[in-house]
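Visitor: Fold the following for me, if possible:
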Amino acid sequence: MNVHEQIPEAQAQTSARFYEALDVTASFDVLTEPSHYKPVPNDWFVGTADIVNSTGEIANGRYKTVNMVGAAVISAIANAIGSNTFPYVFGGDGASFALHVSQREIAERTLADLRRWASEKFDIELRAAIAPAPDIRQAGVDVRVARFAASSGADYAMFAGGGLAWVDEQMKAGHMMVGLSDPGAEPDLTGLSCRWTNVQAEQGEIISLVVLPTSGASERDFADIAQRVVQAIGGLNRAGHPVPVNGPRVGWSSPGLNLEAHSLRGRMPVWLFKCSLFFKTLFSWTLFKTDLNVGSFDPVHYKRMLSANADYRKFDDGLKMTLDCDPKTRAKIEAILSEAETRGKIRYGLFAQSEAMVTCFVPSAMEDDHVHFIDGAAGGYAQAAAQLKT
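Guide: As a prediction, this is how the structure comes out:
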């Protein structure tokens, strides 16, 4: 008898709505405190996926492809379950999420489809794993979640407890792996796009930061260090938000258009889908360039919500940020982290570049719940994470 069958129906229904029932906070600062995170119920599971040798792919100039495949994990799962109200986190070269056990079969099938799709469309090896919450807790770690409102339209999950990191380690060791679907399988990636041009740094440079606790750090230790970093970036304009208030500069992203065509064409010939996408993109570009309203669609409002909804900072068993940062603040951040690293409390990686990149998941352009994943445009989180291995 599985975990789901052992739980009374009413209790299972309450458990399935766990994430929807969580309080939502609009203050990122308070999320440094462990007390704001609630454990997922025991009849939940964690899924994760990432690209094998993402740093090598980036070295070959495929950083936009890496981000597209990473964000595809979230869009595919959201489309498969019919909702984007579930806890997930984007990691640059992959993503993690948590769901109720009733959705495990569809999640596993979707991950298997994603692995096949990434291999056939981009010659990228995407690995994936699934772990039930009881297995994670038996390993001495936990999965706890909080909800952060980036704006009135979108909120993101934050994770603590070490569970995501443990599942990631298990996956990289070859455990709990999800297999490959049959050749030709494709996930539903409706709403996934990466047409925006990159965003130039305005305060100095775009830094991608990954900070992880060591085994010698308590939750209190890491919370105090994270709080000091968050306070340090408070002196930056808009706390280092890399996307301007009125959205990215309107331009034409040929690499993004090509990626989208290869990702979403299904069985349609790529040239035909690309032609269709070209005219749709031209129409959208005209609207955003002229700020012309069409029906109920307001391009000015959309661009402002794009900026407001941008996912440029997160907690996922660590602290990750993509910031528009000046030299003085960077030096302050590095001083805090170097001191903490010397004390054996953290490991960190920091990678600097001149631009940030936006990858979008837009279920509907008429609603305000579209989400936008931000990463450094020259490798970002994957490059920063690679420094943790040295």
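Visitor: alpha carbons only for contacts and neighbour counts from here, please
Guide: Fine.
Visitor: need the contact list for the residue nearest the centre of the chain.
Guide: For the chain, the residue nearest the mean C-alpha position is Phe90 (1.3 Å; CA atoms, centre = their mean). Counting by CA atoms under 8 Å, 6 or more residues apart in numbering, Phe90 touches 70-71, 74, 96, 373.
Visitor: And it, how far from Leu264?
Guide: 20 Å (CA to CA, to the nearest Å).
Visitor: can you check Leu212 too?
Guide: Distance from Leu212 to Leu264, by CA to CA: 35 Å.
Visitor: In terms of packing, which of those two has more residues around it?
Guide: Leu212 (24 against 21; other CA atoms under 10 Å).
Visitor: Okay, and that one sits in which element?
Guide: strand 205-213 (DSSP states H and E).
Visitor: List of residues touching that strand?
Guide: 222, 242, 317-326, 345-356, 375-376, 380-381, 384-385.
Visitor: Tell me the helix or strand right after the longest helix seen in the chain.
Guide: Determined from DSSP state H, the single longest helix within the chain is helix 270-290. Sequence order places helix 299-308 as the next helix or strand after helix 270-290, per DSSP H and E.
Visitor: hmm, back to that, show me what the longest helix of the chain is packed up against.
Guide: Applying 3 or more CA pairs under 8 Å, 6 or more residues apart in numbering; DSSP states H and E, we find helix 270-290 packed against helix 254-264, helix 299-308.
Visitor: Second chain to compare with the first, below:
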Amino acid sequence: MEAFYRQLTGFTDIAQIADGRFYRPVPDDWYVSVVDVRGSTEAIERGNYRNVNFIGAAAITAQLNLVNPGLPFIFGGDGATVLVTEAMRNNTLNVLQSLSYHARESFALELHAGLVPVSTLRAMGKELQIAKYLSGEFVNQAMFKGGGMTLAETLVKNSAEFRCEPRPVFSKTEIFSGLTCRWQPVPSGNGVTLSILIQPRDENDATVLPRVIARIEHLLGGSFASANPIRMDNARYHSFLHNLKRQLQASDIRCNRVFFRTLYELMMTVPLFNLKGFRWIPGMQSYVDRVPLHCDFKKYDDTLRMVLDCSPSGYRAIEEYLQSEQRLGRICFGIHVSDAAQMTCYVESMSDGGHLHFVDGTDGGYALAAKQLKQALSDSETQSA
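Guide: Okay, the predicted model is just below:
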């Protein structure tokens, strides 16, 4: 897998996101690993979206830790999709079973989790192609097209044939290792945080998304970089007690050496980050400065997904533009508005390439934008009938 993915010719311009020159077919004997939080909308209404995000990110990090660190993936807010090879199938199933078990036992969240063969997707008429977006000097993101990812998610959600049952093969500590939620939601620097999902009506028309992306970038002032929702000058850690509770919820820590090491780490890092003491620690300052470059705030898996920081007037202009494109039958979209972004962080080390930060909007983010997108798709199908 590492060789196949590494050898892909990457692209650096987000407008090339649907450019077929950069995509290659995923091998037939690979699998799509799918995790979806059941009833995520209801969980959001109960104020539980932070946990929904945490489990969605864990669907990725548990497989990176316990299956292979080079797996291609997409984070969707209330779930995730990951590619694995035939040789990784059994171990991946063990991870999915364990994640399902610990999500239910520790977070009261039920999952749809399972594996779908790529060959099955092709037999059902959908393609699965992969590309590599070079979003930073040490960071790349997998992108997918062809309809296969969408079909895989549908099959796992709707058919028990593709799902696995909860079973604690791996411990809670193993499943959630390296995953943290220590940062408070990061307030928008410009006033509004948008979570946007966009699907072209014609998945074979490669001109739609580049045009939409270019227009949105223009409405943002000409640069997606300025719309990155993670601004570390606005970021603060949660309190010591909040972070300790989260650590206990996501691990099997008892009163042993690991527990006291965790206590010590939290006692040091909470004031360091909240009082900006990291400024006098070169390695930590570099880590904080480069967190925004390790964020996945724009991506594509048959659906363009973006979390953007913009002004209220910019939000209105973007929404009006997307509405006009939707009326013309070119796209369907969903959008959710909040005033902050939240990060779920995977930190192996503070060096470049050693940390990932999964980004979503607060108060529902991608999950509520997806609800609006589904309604728009349903309305368009009704109109076409």
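Visitor: Just give the TM-score of the two.
Guide: The TM-score (TM-score structural alignment, normalised by the length of the second structure) is 0.88; 370 aligned residues with a CA RMSD of 2.5 Å.
Visitor: quick revisit: what angle sits between the longest helix of the first structure and helix 299-308?
Guide: With axes from the mean of the first three to the mean of the last three CA atoms, to 10 degrees defining the directions, helix 270-290 of the first structure sits at 100 degrees from helix 299-308.
Visitor: quick one, helix 270-290 of the first structure and helix 254-264 angle?
Guide: Put simply, helix 270-290 of the first structure runs at 130 degrees to helix 254-264, going by the same axes, to 10 degrees.
Visitor: Please identify which of the helices and strands packed on helix 270-290 of the first structure is closest to Arg104 of the first structure.
Guide: Closest to Arg104 of the first structure of those, according to CA to CA: helix 254-264, at 24.2 Å.
Visitor: residues of that closest one that come out buried?
Guide: Buried positions in helix 254-264 of the first structure, judged by neighbour count with 16 or more other CA atoms under 10 Å: 255-264.
Visitor: In terms of distance to Ala118 of the first structure, which of those ranks first?
Guide: Ser263 (8.8 Å).
Visitor: Report whether the expected contact of that closest one with Glu120 is present.
Guide: No. Proximity of Ser263 of the first structure to Glu120 does not meet the contact threshold set by CA atoms under 8 Å, at 10.4 Å.
Visitor: picking that back up, quick one: the strand holding Leu212 of the first structure aligns where in the second structure?
Guide: With TM-score structural alignment applied, strand 205-213 of the first structure matches the range 192-200 in the second structure.
Visitor: superposed on the first structure, where does that stretch end up, distance-wise?
Guide: In the superposition against the first structure, stretch 192-200 of the second structure averages 1.1 Å from its aligned positions (mean CA distance after the TM-score superposition for the first structure).
Visitor: Where does the residue of the second structure sitting at the aligned position of Met357 of the first structure fall, secondary structure wise?
Guide: Alignment note (TM-score structural alignment): Met357 of the first structure maps to Gln342 of the second structure. If you go by DSSP H and E, Gln342 of the second structure is part of strand 340-347.
Visitor: okay, the angle between that strand and strand 192-200?
Guide: Going by the same axes, to 10 degrees, strand 340-347 of the second structure makes 80 degrees with strand 192-200.
Visitor: Pull the residues that contact strand 340-347 of the second structure.
Guide: With CA under 8 Å, 6+ apart, strand 340-347 of the second structure has contacts from 53-54, 57, 61, 178-188, 192-193, 229-230, 307, 354-362.
Visitor: Helices of the second structure, start to end?
Guide: According to DSSP H, the helices that the second structure contains are 2-6, 40-45, 49-66, 89-107, 118-123, 148-158, 172-175, 208-219, 240-249, 257-274, 282-290, 312-327, 365-384.
Visitor: Of those helices, which stretch is the most buried?
Guide: helix 49-66 (a mean of 24; mean count of other CA atoms under 10 Å).
Visitor: That one against the first structure, how far on average?
Guide: Using mean CA distance after the TM-score superposition for the first structure, the mean distance for helix 49-66 of the second structure is 0.6 Å.
Visitor: which residue numbers in the first structure go with that helix?
Guide: Taking TM-score structural alignment, helix 49-66 of the second structure hits residues 63-80 over in the first structure.
Visitor: just to revisit the earlier point, ok, now how distant is the match of Met357 of the first structure from Tyr315 of the second structure?
Guide: Gln342 of the second structure is 19 Å from Tyr315 of the second structure, by CA to CA.
Visitor: same deal with Asp296 of the second structure?
Guide: For Asp296 of the second structure, the distance to Tyr315 of the second structure - CA to CA - is 20 Å.
Visitor: Per the alignment, name the residue of the second structure opposite Ile374 of the first structure.
Guide: For Ile374 of the first structure, the aligned position in the second structure is occupied by Val359, per TM-score structural alignment.
Visitor: Nearest residue to that match in space, ignoring adjacent ones along the chain?
Guide: Met343 (4.8 Å; CA to CA, 6 or more residues apart in numbering).
Visitor: same thing with Ser307 of the first structure?
Guide: Counting by CA to CA, 6+ apart, the residue nearest Ser307 of the first structure is Gly247, at 5.2 Å.
Visitor: same question, Pro229 of the second structure
Guide: Asp309 (4.7 Å).
Visitor: could you dump the helices and strands packed on helix 270-290 of the first structure to CSV with distance to Arg17 of the first structure?
Guide: Converted to CSV, those look like this (distance: least, CA to CA, whole Å):
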stretch, distance to Arg17 of the first structure
helix 254-264, 31
helix 299-308, 26
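Visitor: for the ones you listed, which one sits closest to Val46 of the first structure?
Guide: helix 254-264 (25.1 Å).
Visitor: helices and strands around that closest one, which ones?
Guide: Secondary elements touching helix 254-264 of the first structure (3+ CA pairs under 8 Å, 6+ apart): helix 63-81, strand 192-193, helix 270-290.
Visitor: Sounds good, over and out.
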